[in-house]
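Peer 1: pasted the sequence and its predicted model underneath.
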Amino acid sequence: MTQTHLLTGAGSGIGLAVARRLADRGDRLVLVARDDDRAADLTALFAGSSTVVADLRHPESIAAAAAGLPPALDSVIHAAGVVDLGHVADLPLDAWESQLAVNLIAPAELTRIALPALRAARGQVLFVNSGAGLTAHPQWAAYAASKHGLKALADALRGEEAPHGVRVTTVYPGRTATPMQARVHEQEGAAYDPARFIDPESVATAILTALDLPTDAVITDVSVRPGPR
């Protein structure tokens, strides 16, 4: 049966891999794009998809942008994210604000707006978190704080929405070969070799496994780590 999914982050990395897999099997995609140019790129990439133009750096803009969501959604997949590394002593306020906005507040707001449609379909919310959502390391304070918060959001939401039949899953990928990982290496001043890291398709497989699980069960949390090399 064809399903309808609302996705953020479908333009690159894990979000792109998931969107391709869902589109290839004939599901309907509603893709969040930060601006009109990005929306045009996504609709060209995914024929038959629709877009919601909303800049996740400004969560206050999401409600108006998402007013026309479908009446039923089988899933909302939060795959967008930003990262800026730095010591707490040096990290400027805007780095904290942008990471908290995109990685935590925007997912909370988009989920809130989508809940009536998710309840109608007895759908699922899936958060693409990070290993940083479980453990924080030096220079990762702001990003890890946003991802720890995202775990708290998912855990609370799971209990709140269970009576409505809405499942909630968090996926915690380790370092994955994405444009974000390339940016992390640039910030760390390290050479980037994507072959050393998880293929986004492997994370997409874990995500689809959670989404496709029969509704009598839910995968609440799953960590995806690099395999032996």
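Peer 2: Arrived safely. Keep in mind the model is a prediction, meaning the values are calculated, not measured.

Peer 1: C-alpha only now, for contacts and for neighbours.
Peer 2: Will do.

Peer 1: from Leu213, how far out is Leu150?
Peer 2: 22 Å (CA to CA, to the nearest Å).

Peer 1: neighbour count for the two, which is higher?
Peer 2: Neighbour totals were compared for Leu150 and Leu213, and Leu150 leads with 24 against 11 (other CA atoms under 10 Å).

Peer 1: which stretches in this protein count as helices?
Peer 2: Secondary structure of the chain (DSSP state H): helices at 13-24, 36-45, 62-65, 93-100, 106-121, 141-161, 179-188, 200-212.

Peer 1: hold the first one in mind and look at this next one:
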Amino acid sequence: MGTHLITGATGAVGAAVAGLLHDAGHSVILTGRDAGRLDATAARIAGGDRVRTLVLDLTDPRRIEPSLEGAELPPLDGLVHGAGSVALGTVAELAPDDWIGQLLVNTAAPAELTRLLLPSVRAARGHVVFVNSGSGLRANPGWSAYAASKHALRALADALRAEEPEIRVTSVFPGRFASEMQRQVRAHEGGDYDPDAFMSARTVAKVIVNALETPRDATVTDVSVRG
């Protein structure tokens, strides 16, 4: 069994991925900004058995390296980038901070964390999964900044795959799924949020875990998931 580090581990998909991996016998390292929420998520998964937590604030990629000092991470069989940020609006409406915030969290932070953890991933000949979005494949009106950050994330994954042939790299492009982010999106759109109207986060998580558990003689490079 392996060890997998998951960002955004207190979110819907991140927590579901961690739970599924743990149920399969793996050890998981949960990361997020809120120590209390991380501890609560760890307790729900396993009461602390084969679960570690690590506080990481991805809103400023320059702070990631100091946060990892002294962490003593083992070889990583999986690195799952599940954290994300969204701020919707037209190009005419979005302020510079809306662009900067999403590009930092959705693109620059995964790039920096990957850079810092590459020695651990290489040591295990591991697997990096980028949880992207349908917006990483197309840009719709009102989604410009978010889509730009996710298109850039796809480019990051493609470049990493070519640069690091000994590790596997997967981009997952989910459609809309039930989550707190989806609640925010629906509020912005002026609509009601009904979680039953969307894919479950667990469904998306199963796709991610299936990619991670693909036999080593193959790589799932890109997978789209629609409800």
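Peer 2: That came in fine, so what should we check first? Quick caveat: nothing in here was measured; it's all calculated off a predicted structure.

Peer 1: with distance to Arg167 of the first structure added, can I get the helices of the first structure in a markdown table?
Peer 2: As requested, the helices of the first structure are exported to a markdown table (distance: least, CA to CA, whole Å):
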| stretch | distance to Arg167 of the first structure |
| --- | --- |
| helix 13-24 | 18 |
| helix 36-45 | 27 |
| helix 62-65 | 22 |
| helix 93-100 | 24 |
| helix 106-121 | 9 |
| helix 141-161 | 7 |
| helix 179-188 | 28 |
| helix 200-212 | 9 |
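
Peer 1: closest to Asp55 of the first structure out of these?
Peer 2: Evaluated over those, closeness to Asp55 of the first structure peaks at helix 62-65, with 7.5 Å, by CA to CA.

Peer 1: picking up where we left off before, between the helices of the first structure, which one is nearest to Leu6 of the first structure?
Peer 2: helix 106-121 (8.8 Å).

Peer 1: what are the contacting residues of that closest one?
Peer 2: 56-59, 62-63, 66, 69-76, 78, 124-125, 153, 164-166 (CA atoms under 8 Å, 6 or more residues apart in numbering).

Peer 1: mean shift between that helix and the second structure?
Peer 2: Superposed on the second structure, helix 106-121 of the first structure shows a mean distance to its aligned partners of 0.5 Å (mean CA distance after the TM-score superposition for the first structure).

Peer 1: what residues in the second structure pair up with that helix?
Peer 2: Under TM-score structural alignment, the counterpart of helix 106-121 of the first structure in the second structure spans residues 109-124.

Peer 1: and Thr51 of the first structure, what's its match in the second structure?
Peer 2: In the second structure, Thr51 of the first structure lines up with Thr53, judged by TM-score structural alignment.

Peer 1: which residues are in contact with its match?
Peer 2: Counted by CA under 8 Å, 6+ apart, Thr53 of the second structure has contacts Ile29, Leu30, Thr31, Ala35, Leu38, Asp39, Ala42.

Peer 1: how about it, nearest residue that isn't a chain neighbour?
Peer 2: Leaving aside its chain neighbours, Thr53 of the second structure sits nearest to Leu30 (4.7 Å; criterion: CA to CA, 6 or more residues apart in numbering).

Peer 1: corresponding residue for the one you found in the first structure?
Peer 2: Leu30 of the second structure maps onto Leu31 in the first structure, by TM-score structural alignment.

Peer 1: now do the contacts for its match.
Peer 2: Residues in contact with Leu31 of the first structure, defined by CA under 8 Å, 6+ apart, are Leu6, Leu7, Thr8, Ala10, Ala39, Leu42, Ser49, Ser50, Thr51, Val52.

Peer 1: which of those residues lies closest to Pro179 of the first structure?
Peer 2: Out of the contacts of Leu31 of the first structure, the member with the shortest distance to Pro179 of the first structure (by CA to CA) is Ala10, at 12.5 Å.

Peer 1: what is the burial count for the residue nearest to that closest one when sequence neighbours are not counted?
Peer 2: Distances taken as CA to CA, 6+ apart put Leu16 closest to Ala10 of the first structure, at 4.3 Å, once the chain neighbours are dropped. Other residues near Leu16 of the first structure come to 20 when the count uses other CA under 10 Å.

Peer 1: how about His137 of the first structure?
Peer 2: 8.

Peer 1: do Asp212 of the first structure as well
Peer 2: Count around Asp212 of the first structure with other CA under 10 Å applied: 9.

Peer 1: and if you look at Val28 of the second structure?
Peer 2: Neighbours around Val28 of the second structure, by other CA under 10 Å: 27.

Peer 1: same check on Leu126 of the first structure?
Peer 2: 25.

Peer 1: just list the residues touching it, thanks.
Peer 2: Ser75, Val76, Ile77, His78, Val168, Thr169, Thr170, Val171, Ile207, Leu211.

Peer 1: hmm, the third one is touching His5, no?
Peer 2: Yes. Distance between Ile77 of the first structure and His5: 7.3 Å, which falls inside the contact criterion (CA atoms under 8 Å).

Peer 1: alright, that wraps it up for me.
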